[in-house]
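below are the sequence and a predicted model for it; my questions follow.
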Amino acid sequence: MVNTVTQTVKGGPAGKQSRLRSLAEWLGRNWPGLTACAVAVPAAFALHLLMPAVPVMTLAVIMGVLAANLPGISRLTVGPWRKGLDFAGKRLMRAGIVLLGLKLSVVDVLELGWATFAVIVAVVLLAFGGTYLLGKAFRLPGDQPLLIATGFSICGASAIGAMSAVRRSKQQDTVIPVALVTLCGTLAIAVLPLLMQPLGLGPLAFGQWVGASVHDVGQVVATAQTAGTAALAVAIVIKLTRVLTLAPMVAVTGIISRRGHKGTAGSEHLKLPPIVPAFILGFVALVAVRSLLPVPEGVLEAATIVQDVLLAAALFGLGSAVRMRELFSSRGSAVLMALCSWALIAGLAYGGILLLQ
């Protein structure tokens, strides 16, 4: 009898009303921030059309940072917009990472050859380890050293979002790395093409260098295209090969995090972090789909547009939590550390490219 009543409440009119009430409450909390994202994303795309050299994702982060620091608007980002912006920064980021899997084909990676693949993996691991140690040396708090290392060595803000999910990082530990990876990626767009001739790099070698060193996919495209289509093609393949390392890196971190939680006193009733989050499994599944099945070009183009919209909204949300005073606190130690890491990764990638010549 009790079970029947329970089922009636859950599945009957009372249950439906409860779900509708919950949905209304959710919309009430989140719609202001999501509306701000809905305005910011088209604006970022429009600015990209006016300034093609600047990626949409970079513009989205910059707009978020401006919103967080401009008088008047900044009050909204910490007030009525905050819930929706946080939802975008977390949930929409994960959805965008899943769709990123459709850009990756294992076949393209294998065509690079084992020597190139080994060099790329070595650069990722050395860049990750070196950046993490730099973060510790600069005494950055919390998970910031880990998240900056992940973003700089793998695939920018997307990697930061994935790693922060498995680590369950604090929001402040996430937004600062996103701002830093955007800053250094933007610098790469301007600086690396100027170094092409002094370093004696032809278009192919320049594309390899960009793909192995620049953080975000959009930033790679903006930087490599300055040297022509051949440089752009190889840069994208190498960059996406780096993205493939995201799943195993997150899995290893998940295992370590679970062991740490198990070793904590009184953690018997504590929910352990997942070894691999569900959205990373979705990412791997779409990599498999792209690698094994002939995905229509129209589907890939549509998925790319949806992914860009989701990630732009997520990055606007994350950027809106960045306070410039906090970013440059402690005499700008986080910014200085990020610049050191940027130079380290560029140097490692350049050395790797020389090995392949």
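The structure has been received and is ready for your questions. Predicted, not measured: the structure shown is a model, and the values here were computed from it.

okay, CA-based contacts and neighbour counts for the rest of this
OK.

what about the nearest residue to residue 236 once chain neighbours are set aside, how many neighbours?
Of all residues not flanking residue 236 in the chain, residue 211 sits nearest, at 6.1 Å (C-alpha to C-alpha, 6 or more residues apart in numbering). Using other C-alpha atoms under 10 Å, residue 211 has 31 neighbouring residues.

which residues touch residue 211?
220, 224, 234, 235, 236, 237, 238, 239 (C-alpha atoms under 8 Å, 6 or more residues apart in numbering).

is it in a helix, a strand, or coil?
Assigned by DSSP: H, G, I helix; E, B strand; the rest coil, the conformation of residue 211 is helix.

mind checking how far it is from residue 240?
In this view, residue 211 and residue 240 are 8 Å apart by C-alpha to C-alpha, to the nearest Å.

now for the two: what residues contact both?
By C-alpha under 8 Å, 6+ apart, no residue touches both residue 211 and residue 240.

take a look at this one as well, against the first:
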Amino acid sequence: MRPRPSVPWLPGVAVAAVAAAAAWGVHWLVPAVPLLTAAVVLGIVVGQVPAARPALNGVLGPGLSLSAKRLMRIGVVLLGLKLSLGDIAGLGWVTIATTVGIVLLSFAGTFWIGRLFRLPGHQPLLLATGFSICGASAIGAMSGVVKPKDEEAATPVALVTLCGTLAIFVLPLLWHPLGLSAVQFGHWVGAGVHDVGQVVATAQLAGPAALAVAVVVKLTRVLMLAPVVAVAAVVERRRHVAGDPTVKRPPIVPLFVAGFIAAVLVRSFVPLPPVVLDAADTLQTVVLAMALFGLGTAVRLRSLLGTGWRALATGLLSWALIAALALGAVWIS
């Protein structure tokens, strides 16, 4: 009988770290592939290998679970250091208002579509969060509040990765036919693509001005993560009270959400040296890559393809909805 490791989470975390390094290698060789997208895809691929499943469910399980949950929350907190309230204010009130409107409408629309297709458990909520705000990172943040089953979180992560990757190739093909300028294209990408890395990979094709606008608009959407997750936490808390008052209730504002808000305020009002920001950005990328690899290993494509057509339809419809709303916001602005 193989002895159990003295630190049960260490093997899984070590494998997640190796996978993050491998994802960085893929991104270095093919810059068009965002590092975090590569990490999710790598996790999904590993999760389909029958020979790997005993280890994934056994000795690697605790570490992969820790990576997918706790490291994800750390990454979300560090994501706040990318946000400056001053940069967001520089967009102007029309762009800010339309961006907030896109998040709210796409969230409500995706949630409604998910319920219409009768997706199980928390999948409608997780899909709505991931597609409307910031991809797999948002799904991880919401998972920290509603505590879904692993497969409930894995399917939305796979779908948001699929649709975000498609956007890297599809949106540039529509740039000129839609008559958009480079800056308008950047605005469209920032308002309509899910993950920050996917936004960068798509918008950079139109030049630095488009990329700058895309990133600021995208990070404005990321700022909506805190209130959306906080509201979900309040609803979940009330549900626990109504169900069984003796069950431990989730906090009104999860600790990592408070940390995210604090990081945004620090970035906005404290003059941090560039070296600190660079180090935080690198750490955030590493921990999110490890977390997304862990989430990816829980995806079972056979199950997704066999019974997940409703989730796939929800994801594709949500993708089209967000792209249309974002394009409308560009024309309004």
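Okay, I see it. Just so we're clear, the structure is a prediction, and the values are computed from it rather than from any experiment.

re the thing from before, from the contacts of residue 211 of the first structure, pick the one nearest residue 5 of the first structure.
residue 239 (56.2 Å; C-alpha to C-alpha).

does the aligned partner of that closest one in the second structure sit in a helix or strand, and which one?
Under the alignment (TM-score structural alignment), residue 239 of the first structure pairs with residue 218 in the second structure. Assigned by DSSP states H and E, residue 218 of the second structure falls within helix 208-223.

quick one: that helix to the first structure mean distance?
Once the two are superposed, helix 208-223 of the second structure sits an average of 0.3 Å from its aligned residues in the first structure (mean C-alpha distance after the TM-score superposition for the first structure).

so after that helix, what's the next helix or strand?
Following helix 208-223 of the second structure toward the C-terminus (DSSP H and E): helix 225-243.

quick one: buried residues of that next one?
Residues of helix 225-243 of the second structure classed as buried under the neighbour-count rule (16 or more other C-alpha atoms under 10 Å) are 225, 226, 228, 229, 230, 232, 233, 234, 236, 237, 240.

now swap in stretch 165-177 of the second structure and tell me
165, 167, 168, 171, 172, 175.

can you tell me which residue in the first structure aligns to the second one?
Structural correspondence for residue 167 of the second structure with respect to the first structure (TM-score structural alignment): residue 188.

its match reaches residue 224, doesn't it?
No. Look at residue 188 of the first structure against residue 224 with C-alpha atoms under 8 Å: they stay out of range, at 10.2 Å.

so how far is residue 286 of the first structure from the equivalent of residue 270 of the second structure over in the first structure?
Using TM-score structural alignment, the partner of residue 270 of the second structure in the first structure is residue 293. Shown here: residue 293 of the first structure relative to residue 286 of the first structure, a distance of 10 Å by C-alpha to C-alpha.

who has more neighbours, those two?
Applying other C-alpha under 10 Å to residue 293 of the first structure and residue 286 shows that residue 286 carries more neighbours, namely 20 against 9.

that one: which element?
Counting by DSSP H and E, residue 286 of the first structure is part of helix 278-292.

what is the burial count for residue 347 of the first structure?
Residue 347 of the first structure: 16 neighbours (other C-alpha under 10 Å).

rewinding a little: reformat the contacts of residue 211 of the first structure as TSV; add neighbour count and distance to residue 141 of the first structure.
Compiled in TSV, the contacts of residue 211 of the first structure are given as follows (neighbours: other C-alpha atoms under 10 Å; distance: C-alpha to C-alpha, whole Å):
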residue	neighbour count	distance to residue 141 of the first structure
220	28	29
224	29	34
234	22	37
235	29	33
236	22	33
237	22	34
238	24	32
239	28	29
